[in-house]
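Asks: kindly return the folded structure for what I paste below:
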Amino acid sequence: MASKQARIAVVDDVAAVRNSLKALLATYGYEVMTYERAESFFSAMADSPPSCVLLDVRMPDMDGLTAQRLLTTKMPGVPAIIITGHGDIDMAVQAMKEGAFDFIEKPIDDQKLVASVAGAVEKAAHRHAAEAKRAEILERYRRLTKRERDVLKLVAQGYSSFAIASLLSISIRTVDHHRASIHAKMEAASLSQLIKLALEIEKDS
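Replies: Here you go, the predicted structure:
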């Protein structure tokens, strides 16, 4: 069964399709919101993005491909599954190239759709967890003083305490004091773990 926290948005201008998909996904434990227009979806969920969105390719006002492009800007990280008719495969492939998670052809195979949604939700969850982890590491890093950050950078580059002391014109004892403080603030149990954390910080700098 799906997590109760997984929220799925269905955007399709055909009421029968919306209702059918909502009923199907609800049986798997998903919370499902339906929208007739892409504009309504973006307006309603601007402050609370879903775990996944199903977008029909052919819709009035804003088609699925345009909506997918807008999704990557307004809700980065939210996976989209494109619903397409046989004649719209080229559009679906284009959406995939632009970041869509998957596309499902009509008539919709329920099991394929459910499997695709589960994969998209898992991808979103992993991304969310990774972002939360990065945010936590950056928060620890903000605890460091400027001098401690300088020491950490050199430690990550492989410099010894002796070399760091020479480069920063401070004593080895002071370097060791900074290193102990850095380990505590960064909550690193070992040098290898500290270096991994430093490399993560470097990615975001």
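
Asks: drop to CA atoms for contacts and neighbour counts, all remaining ones
Replies: Will do.

Asks: wait, is residue 9 part of a helix?
Replies: No: applying DSSP: H, G, I helix; E, B strand; the rest coil, one finds residue 9 to be strand, outside a helix.

Asks: that one and residue 137, how far apart?
Replies: Separation of residue 9 from residue 137 (CA to CA, to the nearest Å): 32 Å.

Asks: quick one, strands of the protein?
Replies: With DSSP state E as the criterion, the chain has strands at 7-11, 31-35, 52-56, 80-84, 102-105.

Asks: without its sequence neighbours, what residue ends up closest to the most centrally placed residue in the chain?
Replies: Centroid check for the chain by CA atoms, centre = their mean gives residue 127 as the closest residue, at 3.4 Å. Of all residues not flanking residue 127 in the chain, residue 77 sits nearest, at 7.2 Å (CA to CA, 6 or more residues apart in numbering).

Asks: what of residue 172?
Replies: residue 165 (5.3 Å).

Asks: go through the helix ranked longest in the chain and flag the buried ones.
Replies: Looking across the chain with DSSP state H, the single longest helix is helix 110-141. Across helix 110-141, burial judged by 16 or more other CA atoms under 10 Å covers 113, 116-125, 134, 137-138, 140-141.

Asks: flag every buried residue along stretch 25-36.
Replies: Neighbour-count burial for stretch 25-36, counted by 16+ other CA under 10 Å, picks out 25, 30-36.

Asks: one more, so I can put them side by side:
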Amino acid sequence: MNYGETIHICGIDPVVRTSLKSILEKTDYRVRLHDDAGRFFEAVEPEARGCVLAYVDMPDLIGLDFLETAKEHRIELPIIVITGQANVRGAIQVMKEGAYDLLELPLSEEKLVAAVQQAMTRRADFRAYRGRPRLTPGRLSTLTSRENDVLAGLVEGKLNKVIAHELGISARTVETHRSHIMTKMRVKSVADLVRISLGAPRHDPSRMVPPAARQMSVEISDSRR
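Replies: The predicted structure is shown next:
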């Protein structure tokens, strides 16, 4: 048992919440369920150790105020947002509001456990990143002027064709610039690109701790759909 570290599950459909609890208890972490945000904030102290799984309904971003309230209460636990249907604009918004990570349902057991374990092991990094500037000058300085234009559009959640129209170039050219940007920024996904651009910690696969030697195909269905 990882004493003192608790995984808090809040604002998620009861059926999904129970499934998450069942899986995460196998990792030896203490798991605590909260029916709603109000009860979570009443129960958790700012200096608590662990992480939070919270639901945000996209595309309307219902539940996003949870992240804002967490900042107001000075909660320093990494918050992993779970959603039934992720989109780029929504992902950018939850990262801007301070989420540590974003996971989309249905979710494999392996991915869930890996995300939680990384949030636990990198909590100190997360706390430090929250107070840092949102740019990485070293890598950003390698981008060309046009690549910076494309990056700005991506961070705002714009589609390739919209960026292309605004810059007067083709969508294929935007895709090429995006590929170059991701190479220079050393990321493999747009989500990681957004994290770096916003100053949030990105995933480092070499530091993930995979679940004990088993490949599970169990998936958690989003009962909200």
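
Asks: and the buried residues of stretch 25-36 of structure 1, which two are furthest apart?
Replies: 30 and 36 (19.1 Å; CA to CA).

Asks: what stretch of structure 1 does the helix or strand hosting residue 180 of structure 2 fall on?
Replies: Per DSSP states H and E, residue 180 of structure 2 falls inside helix 171-184. Per TM-score structural alignment, helix 171-184 of structure 2 has no counterpart in structure 1.

Asks: continuing past that helix, what's the next helix or strand?
Replies: Beyond helix 171-184 of structure 2 on the C-terminal side, the first helix or strand identified by DSSP H and E is helix 190-197.

Asks: quick check: nearest residue in space to residue 41 of structure 1, chain neighbours excluded?
Replies: Leaving aside its sequence neighbours, residue 41 of structure 1 sits nearest to residue 35 (CA to CA, 6+ apart; 5.8 Å).

Asks: make that residue 29 of structure 1, sorry
Replies: Distances taken as CA to CA, 6+ apart place residue 2 nearest to residue 29 of structure 1, at 5.0 Å, with adjacent residues excluded.

Asks: if I look at the residue nearest to the centre of structure 1, how far off is residue 63 of structure 1?
Replies: 27 Å.

Asks: please apply the same query to residue 125 of structure 1.
Replies: For residue 125 of structure 1, the distance to residue 63 of structure 1 (CA to CA) stands at 27 Å.

Asks: before we move on, the earlier item: check contacts around the residue nearest to residue 41 of structure 1.
Replies: Counting by CA atoms under 8 Å, 6 or more residues apart in numbering, residue 35 of structure 1 makes contact with 9-13, 18, 41.

Asks: now structure 2: which of those match?
Replies: For the contacts of residue 35 of structure 1, the contacts that are reproduced in structure 2, applying both residues aligned by TM-score structural alignment, their matches' CA atoms under 8 Å, are 9-12, 41.

Asks: distance of the residue nearest to residue 172 of structure 1 from residue 183 of structure 1?
Replies: Taken as CA to CA, the span from residue 165 of structure 1 to residue 183 of structure 1 is 18 Å.

Asks: buried residues, stretch 161-168 of structure 2. List them.
Replies: 163-164.

Asks: can you tell me what sits against it?
Replies: Residues from elsewhere that reach stretch 161-168 of structure 2, judged by CA under 8 Å, 6+ apart: 149-150, 153, 170-171, 173-174.

Asks: out of these, who's nearest residue 53 of structure 2?
Replies: Nearest to residue 53 of structure 2 among these, counting by CA to CA, is residue 153 at 29.0 Å.
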